[in-house]
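Enquirer: My questions concern the predicted model and sequence given below.
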Amino acid sequence: MNDLLKIPCVLMRGGTSRGPFFLASDLPHERAARDSALLSIMGSGHPLQIDGIGGGNPVTSKVAIIGPSTIKGADVDYLFAQVRTDRQYVDYSPNCGNMLAAVGPFAIEAGLLAATGEDTLVRIHNVNTGKLIEAKVPTRGREVIYLGDASIDGVPGLAAPIALTFMDAAGAKTGKLLPTGKAVDMIDGVAVTAIDCAIPMVLMRAADLGVTGYEEPQVLTADRDLIERMSRIRIEAGRMMGMGDVADMVIPKPVLIAPARKGGTLSVRYFMPNDCHPALATTGAVGIATAAVTEGSIAHDLAGGLSVPAMVRIEHPAGRLDVQLEMRNGAVTAGLVRTARRLFEGFAFAKPMAAIEHAA
């Protein structure tokens, strides 16, 4: 195996996502070399990622890169990478709040900070957005605890709860909550709310695109007319949000919203951007909940005109995700509970960069 790169790796589930976690110091420092290693490890460029450890789906083709914090007020840096399944491309433009749930446990077990008691507060600097997130990790006996009695929709079984608090998540990429300057814009004859909170998104009423918003994810993903129309809207929204040409980026994320049917606040279908998520992204939930309390937005109208403080209960294909919105130091914070689990540890093997370029 002398011709393969051997890189320490921990495979972890975070929320409803899964992927390898690496220490930044174990990966190549130069971006092109790092990207080629990640593409090889994940097996990108093949729909099944058969020559790598990716799961052939956007929610299982994610990477977390963790290191000591580079800013004051944080314990660790977290760089998220969305590794495309359909082609060899690593996208650092989004953040992933589900993978974020596993950052604290990984960082503690990797020795980046010490457990402090029954619970350990880990302050995470998301490098992708520059934002700060607090994670309260169960650490009884000064060790990370994964087993518990918490459940999250979209993941079978029970696990220890990890409380996440997004601190002032507005303007994660563009610097503005409403990057176009409006709560509602018209694109391709459809009313949209372009919002940037935790992650940039384009919210649309499902009914305005000829669907109910309650369909199963695979049904929506297979509706190519719907996907193509949302893609056109998403690309134009990205331009209007000041993000330039987003055709090759996974943000902004398109989101279909509809009235709740099961006692929640809203029902949503979240896209990544051309596949419907089987549940809901954590960052998406934070942004959607914030939209629900943003006057004039499409979500605000459907949610019945909520204001902070508020509990926003978001129905998604696998169940529901609750987001508690509060005011802290003049900014809106969003709190929610996720779970995580350590799945496998060892080494990932990557082809050298030259071999990948030759294969491409």
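Expert: Received the coordinates, thanks. Just so it is clear, the structure is predicted and the values come from calculations on it, not from any experiment.
Enquirer: Could you use CA atoms for every contact and neighbour count after this?
Expert: Will do.
Enquirer: and the one helix or strand residue 64 maps to, which residues are buried?
Expert: Here residue 64 sits within strand 62-68, counting by DSSP states H and E. Across strand 62-68, burial judged by 16 or more other CA atoms under 10 Å covers 62, 63, 64, 65, 66, 67, 68.
Enquirer: And it, what does it pack against?
Expert: Packing contacts for strand 62-68, counted by 3 or more CA pairs under 8 Å, 6 or more residues apart in numbering; DSSP states H and E, involve strand 17-23, strand 76-83, helix 103-109.
Enquirer: Could you figure out how far it is turned away from strand 76-83?
Expert: Here strand 62-68 points in a direction 160 degrees away from that of strand 76-83 (axes from the mean of the first three to the mean of the last three CA atoms, to 10 degrees).
Enquirer: next one: strand 62-68 to chain centre, how far?
Expert: The chain centroid and the centroid of strand 62-68 are separated by 13 Å under CA atoms, centre = their mean, to the nearest Å.
Enquirer: Pasting the second one now:
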Amino acid sequence: MTGPAEVRCMLMRGGTSKGAYFLAEDLPADEAARDDLLLRVMGSPDPRQIDGLGGAHPLTSKVAVVSRSADPQADVDYLFLQVAVDRPEVTDRQNCGNILAGVGPFAVERGLVAAGDDETVVRIRMLNTGELAVASFPTPGGRVDYTGGAEISGVPGSAAPVVIEFPRGGSPLLPTGRVRDVVVGTEVTCVDNGMPTVLIPATAVGISGHESPKDLEEDLALADRLREIRLEAGRLMGLGDVESATVPKLSLLAPPKNGGAVTTRTFIPVRCHTSIGVLGAASVAAGLLLPGGVGEGIGELPARGDRMRIEHPAGFLDIETSVDPGSAEVAPAVRRTAVVRTARKILDGTVFPRSAGTAPIPPRPQGGQR
């Protein structure tokens, strides 16, 4: 396939991820041509991504496609695309709350939304799920200011805060309809508060849950066990065959060590996350608040308020979540979710994709946009 020889692009850090941000109008309208172009932009398939923008890890091989929204409840539309590192694959079957942190500032930078004098609020429709998010960030003098005192674990230094609130969505919090399921002989809680996630007590799969991501990735027996759980849980959650999908995520739960509510080790889906995704953390927090869930007896819930600290390998993520536990007649539901992230513009200019090759692009995995 062929495509443009050069493309306008902004490289941004969003939360604890990094990705290439594009206006939809700057990319081919045809999905196959777009995906082919993005593979060449990011340097995939290649474990080093040496010939593109990718950073040889799923957390740095991400793409945001942004456009004005036709939805009266939103200002812009955001499509997240995960570009595989070592495979010729681009998928939209998951969302990304970290890359989401950069969407509002990018929309202002590209003129899709007018900046306020002090602060700008951008309503974002997340096309992967159809749900909404509202991002607020400083724009003194009508310009995005990336400097500030907000710090997040996994990112050195500080930057301006981006407050993201997630209005209550339409998807069921418990995709299986049950607070506990037994999957491959393991009790789990399947939850979706923006990211389909399977919560698993770490001890149930033979680990403490405090191991390093590297050690966990090298545990082949653990990898086989988690794969079996993920495939079966995916079917139970209505996601179909998830063999080639990046959802559901698996979050292993262990007691906190540094004053938080819980310690997590999250798989995305094979690599162990060096921190935790925003929407994954939102799902963990909501799951911990469910009476009867597998987090009972593991997590230490805050005595007051909605703010919960989720510990992960690089530190912690603070998230505010409240849940209506429901009743025999009414299913549990999330009342509110909000998180503070940061974002930073790294580079704005033109990217030159490598020359088009002859390797075919595999068909997009079926099963819906998640």
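Expert: Sure thing, it's come through. The model shown is predicted, which means the values in this text are computed figures rather than measured ones.
Enquirer: returning to that earlier point: just give me the closest of the buried residues of strand 62-68 of the first structure to residue 235 of the first structure.
Expert: Residue 235 of the first structure lies nearest to residue 62 out of the buried residues of strand 62-68 of the first structure, by CA to CA, at 22.7 Å.
Enquirer: Next, the contact list for that closest one, please.
Expert: Residues in contact with residue 62 of the first structure (CA atoms under 8 Å, 6 or more residues apart in numbering) are 17, 18, 19, 20, 54, 80, 81, 82, 83, 99.
Enquirer: Could you measure from it over to residue 18 of the first structure?
Expert: 7 Å (CA to CA, to the nearest Å).
Enquirer: Identify the contacts common to these two.
Expert: Between them, residue 62 of the first structure and residue 18 share these contacting residues under CA under 8 Å, 6+ apart: residue 99.
Enquirer: Run a quick neighbour tally on residue 110 of the first structure.
Expert: By the measure other CA atoms under 10 Å, the count of residues near residue 110 of the first structure is 15.
Enquirer: Look up how far residue 45 of the first structure lies from it.
Expert: 31 Å.
Enquirer: what do you get for residue 147 of the first structure?
Expert: Taking CA to CA, one finds residue 147 of the first structure at 36 Å from residue 45 of the first structure.
Enquirer: all helices of the stretch 101-250 of the first structure, in order?
Expert: Ranges of helices in the stretch 101-250 of the first structure, per DSSP state H, counting those that start in this stretch, are 103-109, 217-222, 224-240.
Enquirer: among those, which is nearest residue 184 of the first structure?
Expert: helix 224-240 (11.2 Å).
Enquirer: elements contacting the closest one?
Expert: Against helix 224-240 of the first structure (3+ CA pairs under 8 Å, 6+ apart) you get strand 185-187, helix 217-222, strand 253-259.
Enquirer: The second structure: matching residues for the last one?
Expert: What it means is strand 253-259 of the first structure. Counting by TM-score structural alignment, strand 253-259 of the first structure lines up with residues 249-255 of the second structure.
Enquirer: what about the strands in the stretch 51-200 of the first structure?
Expert: Taking DSSP state E, counting those that start in this stretch as the test, the strands found in the stretch 51-200 of the first structure are 62-68, 76-83, 90-91, 119-126, 131-138, 162-167, 185-187, 190-197, 199-205.
Enquirer: can you check the stretch 201-350 of the first structure too?
Expert: Using DSSP E, counting those that start in this stretch, the strands of the stretch 201-350 of the first structure run over 253-259, 266-270, 310-316, 319-328, 331-338, 340-350.
Enquirer: Mean per-residue distance, the second one versus the second structure.
Expert: So that's strand 266-270 of the first structure. In the superposition with the second structure, the average deviation recorded for strand 266-270 of the first structure is 0.6 Å (mean CA distance after the TM-score superposition for the first structure).
Enquirer: which secondary structure elements does that strand contact?
Expert: Counting contacts by 3+ CA pairs under 8 Å, 6+ apart, strand 266-270 of the first structure packs against strand 253-259, strand 310-316.
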